[in-house]
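Trainee: below is the structure, and that's it, no one-letter string:
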């Protein structure tokens, strides 16, 4: 039994990710609950302005969640029936589903085996006369090679929608992620860098995108006098296209604004714990630690190790189970999107992205979040060393 193999079990379960809510966050939410506005009030704009200022961009539009924000970005980019959008299979399904919502067709390009991000060299070979956009994903918090991707996009007149759900606070060549691509999405799910419960944000420097996003998140309705076809009084509004109710609430925005004040501290702690992991695992041949691209400064949403399974007597599942039974809440991010039954039914086949598929076979996500303690990090390191040692060939 595993209990006999690994008797040194943590007394409590350590999840792979967790929010860090403090008294000032709770107070910010309570203040809104006692105010006149619970939704569509002043806190939304405040949060948007704070995020735009943080990432150094002109505009930010808040959404109810990151998936809704991606949908909005696809709409703003003009993606419609039959348009092709190139993206990575190594991501959560939302990065790809947003294309289907607009009637588009996702096209998968394989990953770079070092960074695990989409490989720019694979993108160009996927471009056709139907290609409308590229959705690169800053996987684990490491920025994609934006210079190369933006150069390809400019050459072929494509829109770049950067999925930076993992990368709030990351930089690429000294510039904050969120200020570089045509449209950038951030997520505020509880395991992300900051949380608003659920929530998402699109940042952009394009005024037309900004205005379309504002209208899209609220049923396609506008009260802007300059846009109205008619005007029958101060109560008058128009639904000018099919939008959605994707609005964030003031409750969410209050929490997000409070959390944003602590973002730099949170990222500093993540980077500290990553360094502890790297130093502990650097000489273990059975493990490949994450690569850090010299042009990007990761904000480290996830810490993923890749197992050299040919050097172990156990499968990934056995390693995973052994760590779970030691109360180490490991996870796997992600199952390649084209493996999902829905995408298989659409005609996507296994084998189309061999590098991503190979990575998936041996990857494990270790716990990483700012409210961990150094003692927690050491307990993960010790469990990894015990488990690898036991199953070493």
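Mentor: Yep, it's here. Everything numeric here is computed off the predicted structure, so don't read it as measured data.
Trainee: from here on, contacts and neighbour counts on C-alpha atoms
Mentor: Fine.
Trainee: first vs last residue of stretch 179-190, how far apart are they?
Mentor: Start-to-end span of stretch 179-190 (CA to CA, to the nearest Å) is 23 Å.
Trainee: my bad, should have said stretch 87-100
Mentor: Using CA to CA, the end-to-end distance of stretch 87-100 comes out at 12 Å.
Trainee: which parts of it are buried?
Mentor: 87-100 (16 or more other CA atoms under 10 Å).
Trainee: also this one, for the comparison:
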């Protein structure tokens, strides 16, 4: 079975792990810092940090989301994207999507803004960036921060710039096993504002300013005040080492996924009742998976599975879960997209021989 997701790990990554485990240098340290430097260089933004835990939840705390605040988000998202809203005590406001791209519909986002709206979470479906300029423009006019969820779209580009360097307030990543890069666990943020970046550094470390925290004797200094509520969310050095070791490979792996996407596009070019998810002008997806839209979705899913290709719907629309309260108002774009979307393996582990077999058998 060709898997839809697979864990990447460089061949030599284990060579130093044992030494590191017994070095005593397990908490946030030199390798986590190196991982952050490499992330910053790749993304093109100096304001990047790695954290443990859920980056969306961290971002909501960072912008002081409070109970009864409203956060706009698409129901066609991962639960890692939407559950933090409920966990923070805020109210989820579902917005519709463009049924051809799976991305937030700017017009519906505009209609869902109220005087209680405190954030917009912009989820990029399966590595395909959405209406970045349009959503950001609406948000800025209303003085609302935008949190982009790039969990599935690390390395994707918009107008020649990497996601995380396109003037969005906060961009969130995940470094869990099936992501590129993966650090076994953890997450990251890329920020557009220096003040918010400096706040995030303090907030991930219990509000502690490490440059002032200890005196000359190494004791905790009474002169270092803690004036911000924080979390113990620094990324450990083991994860930093694993993540850093992957960064030299990420560009080539994503380029291979883009080449695989071209093969899929050619495969589906003449298939009746099926189309490839639209790519907007200026968008260069990273193809965490390859999404198609088909009136024969379930038939195709079974056909691919029977031939050893793990096709999947990946996400169930989140507004069906009772944790979010009563069903949302009709969302025509979500209705259409959720009934037709199907995702296929497009990762670095696939090659042309796989596609030749798929063409022959499916």
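Mentor: Yep, it's here. On a predicted model such as this, the values are computed, not experimentally measured, just so you know.
Trainee: list the TM-score for the superposed pair.
Mentor: Comparison of the two superposed chains (TM-score structural alignment, normalised by the length of structure 2) gives a TM-score of 0.91, and 359 aligned residues with a CA RMSD of 2.4 Å.
Trainee: the longest helix along structure 2 vs structure 1 - mean distance after superposition?
Mentor: Ranked by residue count under DSSP state H, the longest helix found in structure 2 is helix 237-268. Following superposition, helix 237-268 of structure 2 is found to deviate from structure 1 by 0.7 Å on average (mean CA distance after the TM-score superposition for structure 1).
Trainee: what distance separates that helix from the centre of its chain?
Mentor: 14 Å (CA atoms, centre = their mean, to the nearest Å).
Trainee: now do the strands in the stretch 251-393 of structure 1.
Mentor: For the stretch 251-393 of structure 1, the strands defined by DSSP state E, counting those that start in this stretch cover 287-288, 296-297, 303-307, 363-366.
Trainee: tabulate these in JSON lines, adding columns for distance to residue 28 of structure 1.
Mentor: As requested, those are exported to JSON lines (distance: least, CA to CA, whole Å):
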{"stretch": "strand 287-288", "distance to residue 28 of structure 1": "42"}
{"stretch": "strand 296-297", "distance to residue 28 of structure 1": "31"}
{"stretch": "strand 303-307", "distance to residue 28 of structure 1": "31"}
{"stretch": "strand 363-366", "distance to residue 28 of structure 1": "31"}
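Trainee: ok, which of these comes nearest residue 130 of structure 1?
Mentor: Ranking the strands of the stretch 251-393 of structure 1 by proximity to residue 130 of structure 1 (CA to CA) places strand 296-297 first, at 30.8 Å.
Trainee: where does that closest one end up in structure 2?
Mentor: Aligned using TM-score structural alignment, strand 296-297 of structure 1 spans residues 283-284 in structure 2.
Trainee: kindly report the same for stretch 111-130 of structure 1.
Mentor: Residues 97-116 of structure 2 are where stretch 111-130 of structure 1 aligns, with TM-score structural alignment as the criterion.
Trainee: the match of strand 296-297 of structure 1 vs structure 1, mean deviation?
Mentor: Looks like 1.2 Å for stretch 283-284 of structure 2 (mean CA distance after the TM-score superposition for structure 1).
Trainee: how about residues contacting that stretch?
Mentor: 128, 129, 156, 157, 158, 159 (CA atoms under 8 Å, 6 or more residues apart in numbering).
Trainee: alignment lookup: the second one to structure 1.
Mentor: Right, residue 129 of structure 2. The equivalent of residue 129 of structure 2 in structure 1 is residue 143 (alignment by TM-score structural alignment).
Trainee: and for residue 262 of structure 2?
Mentor: Taking TM-score structural alignment for the superposition, residue 262 of structure 2 sits opposite residue 275 in structure 1.
Trainee: neighbours of its match, how many?
Mentor: A total of 12 residues lie near residue 275 of structure 1 under the criterion other CA atoms under 10 Å.
Trainee: how close does it sit to residue 107 of structure 1?
Mentor: Taking CA to CA, one finds residue 275 of structure 1 at 35 Å from residue 107 of structure 1.
Trainee: do the same with residue 94 of structure 1
Mentor: Where residue 107 of structure 1 is concerned, residue 94 of structure 1 sits at a distance of 14 Å (CA to CA).
Trainee: tell me who's in contact with the residue nearest the centre of structure 1.
Mentor: Taking CA atoms, centre = their mean, the centroid of structure 1 lies closest to residue 165, which sits 2.3 Å from it. Residues near residue 165 of structure 1 by CA under 8 Å, 6+ apart: 66, 138, 141, 185, 186, 187, 188, 192.
Trainee: tell me the contacts of residue 2 of structure 2?
Mentor: By CA under 8 Å, 6+ apart, the contact list for residue 2 of structure 2 reads 308, 309, 310, 345, 350.
Trainee: try it again with 6 Å
Mentor: Residues in contact with residue 2 of structure 2 (CA atoms under 6 Å, 6 or more residues apart in numbering) are 309, 310.
Trainee: and it? What does it align with in structure 1?
Mentor: In structure 1, the residue paired with residue 2 of structure 2 is residue 14, using TM-score structural alignment.
Trainee: right, I'll call it a day here.
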